[in-house]
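Chemist: quick one: sequence and predicted model below, then my questions.
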Amino acid sequence: SRYGMSWSRVLQTRCLLLLVHLLCFEGVPISVDKTKVNQLEDKTSEPPQSVDTGLHYDRYLREVIDFLEKDQHFREKLHNTDMEDIKMGKLAKELDFVSHHVRTQLDELKRQEVSRLRTLIKAKQDIEGGNDIAVDHQALLKQFEYLNHMNPHTFEVEDLDRLIKSATSDLENYDKERHEEFKKYEMTKEHERREHLKTLDDEGRKKEEEHYEEMKKKHADHPKVNHPGSQNQFKEVWEEADGLDPEDFDPKTFFNLHDSNGDGFFDEQELEALFTKELEKIYDPTNEEDDMVEMEEERLRMREHVMNEVDTNKDRLVSLEEFLVATKKKEFLEPDSWETLEQNQAYTDEEMLEFEEHLAQQEEDLNQRASDLQKQRDELERQQEQLNAQKVELQQVLWEVVGKHHIFTVIGLHLIQNTGHIRSQNVTVNQIGRSSNQDV
């Protein structure tokens, strides 16, 4: 059944918001088999494969999901639980009713994960300071908030609750972090441009400014961009990517064509693939004026906008039902114009000023550190010169002492030889004594 085919996907997305496709830095091409149009009713697909969430505990999440998926009671409860209840921890309490066999497997899985983390902590301790330096293990454990370290042996309700909340929080903050990274990228690019201008003379600066304005103008000169998620945008994909007559556009058929894994949902990656044609109007990797980092930010903005409009239950997926409801709205048929990135600067003048002040402070701190290091180097060189001078002086004293000792030794040997007291170098003290007694 359709339910059976897509269950793994529903469990993964509604329960933990884990196995969704996160943003990719490379372009997402649209690849459609046009023969699907006449074969939609006969289309069969394998259960969707899990994809890496990008979270550092992804493997652990997947294994927990695999085990929970085997329990019929838990699956039924999940099917009747909405996303807000899941986030609030109500679903986690159902772990008490999971079969003993599944609980035993989860216990063993947790013990393995705790052991793995302890190994990582030990490795980090060795790297950062060696065994002689005290390490705050509790602080390190906070990096792994999805586990209850007070009970490292069994998988309890609290473990599932922590897992859900950690994954939910991490995934929901992902887009926000991407926007912040992009803003920093844009401000850094502008800062470097300004610094480069400072190195030029008046004529060179004028030429550079003219070139900059020309590139901005060329980038902004592109075909009209359709509002993401609008009928016009989807019809353009239908015609140009799918090779179909725009007059025959049908939302349900369109959805099934681009639901590439056949699970009955548009995930984030499948949704972003629909924007490729629009992005190609603005960005060309062979053009100097087009920045591919900006293209991916534009893709993210488009996907966020459509998700906010269509994903009514906020599970980070667009179901067929949600999609069809959205196509009946006025915004779908008569959307507002879409403002692209060049019409929406990523940062304000105040943010740019603060960013440059921060860079200036960093530069000042680095210069101060460099100055301190130079002073330390000069002091070490001075001390080395003193040591070298002391070494030379000590060598001179030693040579004088050795020289005097050599002179005294030569004189002494000369006197002994003249008196004839040494008849042979091999004469022992006893022999000398016996010789003395005979003389007496």
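Modeler: Looks like it came in fine. Numbering: from 1, shown residues only.

Chemist: contacts, neighbours, all on C-alpha from now
Modeler: Fine.

Chemist: tell me the centre residue of the protein?
Modeler: In the chain, the centroid-proximal residue (Cα atoms, centre = their mean) is residue 54; its distance is 8.1 Å.

Chemist: any idea which element it lies in?
Modeler: Element membership of residue 54 [criterion: DSSP states H and E] is none; it lies in no helix or strand.

Chemist: now do the one 10 residues further on
Modeler: Using DSSP H and E, the secondary-structure element containing residue 64 is helix 58-68.

Chemist: now for residue 383, how many residues are close by?
Modeler: 12 (other Cα atoms under 10 Å).

Chemist: which strands and helices sit next to the strand or helix carrying it?
Modeler: If you go by DSSP H and E, residue 383 is part of helix 349-419. For helix 349-419, the packing partners by 3 or more Cα pairs under 8 Å, 6 or more residues apart in numbering; DSSP states H and E come out as helix 157-198.

Chemist: tell me which helix or strand comes right after the helix it packs on.
Modeler: helix 202-220.

Chemist: any idea which helix or strand comes after that next one?
Modeler: helix 231-236.

Chemist: what packs against that following helix?
Modeler: helix 330-333.

Chemist: tell me which residues of the helix it packs on come out buried.
Modeler: For helix 330-333, a neighbour-count test (16 or more other Cα atoms under 10 Å) marks residue 332 as buried.

Chemist: in addition, the following structure is provided for comparison:
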Amino acid sequence: MEHPSGVAWPRFEPRLTMMKTTQTWLLLLVFVVVLDTIICPPVKVKKSENKTDDEEKTDEDVNFGLEYERYLKEVVGVLESDEIFKKKLQESNVSEIKSGEIARHLEFVSHNIRTRLDEIKRKEIDRLRQVLKIQQQIKRGMPHVAINPTLLTHRTGENDPDFQMVNKNRVLAHVDHKNPNTFEVEDLAKLIKRASQDLEDIDKQRRDEFKRYELEKEAEKQDKLSHMDEEHRKEEVIKLEGDEEEACRSS
């Protein structure tokens, strides 16, 4: 049965791995919090020499399709290189991180780190200006607008494949656009809070999809069993139960 996914989310084994939650993604981005899974943990797959580079991607290579995902990863990557801030992250709890309270520690990072963050923010501001310009062109009904797909990669239900207009405040919600030149505490707080909310929304979508998948899978199994005689049905049930137990033991 084909997995009912309309977007390029990371592949998963439906019965073995529940989709990673918001907290898990933040963990991958250095916001160290608790992994939250259900059913049973991911199966550990031995690395194959025949696998392609794409098949061997790590969790850090996972792309959730956030519009500002590159910006998020770049900011976190820079902050991770600052030992003081990294230590503060490790000492913080989930609520401090998700609320953006952790951002106040930005004041203690080195000048070099702040300079790199300033550069990253200026690039993001330039990208957002292009996005808003494109949106204005679309709003005015200008035909044949050349759209760079890397500029608009929204995945929320508010947006369609044709890049319909998005609320300006939402597009700018992850940055302090009133200060386009320097990366400040307010920028980090906005980025964390926006990412936390968006990733929670994505997690909910994926959990809902997983539930639908499980229901369809169960219906398919029952339909298959209904067309078997009693002897073969019992054998199939035992086999399926054994497969599930083995999957969990292999994790």
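Modeler: The structure has been received and is ready for your questions. Small disclaimer: the values here were computed from a predicted structure and weren't measured.

Chemist: tell me, whatever helix or strand comes next after the helix holding residue 64 of structure 1 lands on which residues of structure 2?
Modeler: With elements assigned by DSSP H and E, the helix or strand that comes after helix 58-68 of structure 1 is helix 72-79. Under TM-score structural alignment, the match for helix 72-79 of structure 1 in structure 2 covers residues 83-90.

Chemist: how close does the counterpart of residue 107 of structure 1 in structure 2 sit to residue 216 of structure 2?
Modeler: Aligning on TM-score structural alignment places residue 107 of structure 1 opposite residue 118 in structure 2. Residue 118 of structure 2 is 49 Å from residue 216 of structure 2, where distance means Cα to Cα, to the nearest Å.

Chemist: who has more neighbours out of the two?
Modeler: Legend: neighbour count by other Cα under 10 Å for residue 118 of structure 2 and residue 216, higher for residue 118 (18 against 15).

Chemist: quick one: that one and residue 249 of structure 2, what's the gap?
Modeler: The spacing between residue 118 of structure 2 and residue 249 of structure 2, counted by Cα to Cα, is 48 Å.

Chemist: one more: residue 75 of structure 2?
Modeler: Distance from residue 75 of structure 2 to residue 249 of structure 2, by Cα to Cα: 38 Å.

Chemist: out of those two, which sits in the more crowded spot?
Modeler: Remark: of residue 75 of structure 2 and residue 249, residue 75 carries more neighbours, 21 against 11, as counted by other Cα under 10 Å.

Chemist: dump the residue contacts of the closest residue to that one other than its chain neighbours.
Modeler: Using Cα to Cα, 6 or more residues apart in numbering and skipping the chain neighbours, the partner closest in space to residue 75 of structure 2 is residue 117 (6.5 Å). Contact analysis of residue 117 of structure 2 by Cα atoms under 8 Å, 6 or more residues apart in numbering lists 75, 78, 182, 183.

Chemist: which among these end up buried?
Modeler: 75, 182, 183.

Chemist: any chance of CSV for those residues, columns distance to residue 99 of structure 2?
Modeler: Below are these laid out as CSV (distance: Cα to Cα, whole Å):
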residue, distance to residue 99 of structure 2
75, 17
182, 22
183, 18
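
Chemist: nearest to residue 35 of structure 2, of these?
Modeler: residue 75 (22.1 Å; Cα to Cα).

Chemist: would you agree the closest one is in contact with residue 122?
Modeler: No - Residue 75 of structure 2 lies out of contact with residue 122 (Cα atoms under 8 Å); the separation is 12.0 Å.

Chemist: Provide the aligned range in structure 2 for the host helix or strand of residue 256 of structure 1.
Modeler: According to DSSP H and E, residue 256 of structure 1 maps onto helix 251-258. Per TM-score structural alignment, helix 251-258 of structure 1 has no counterpart in structure 2.

Chemist: one more: stretch 394-411 of structure 1?
Modeler: Under TM-score structural alignment, stretch 394-411 of structure 1 has no counterpart anywhere in structure 2.

Chemist: sweet, I'm off.
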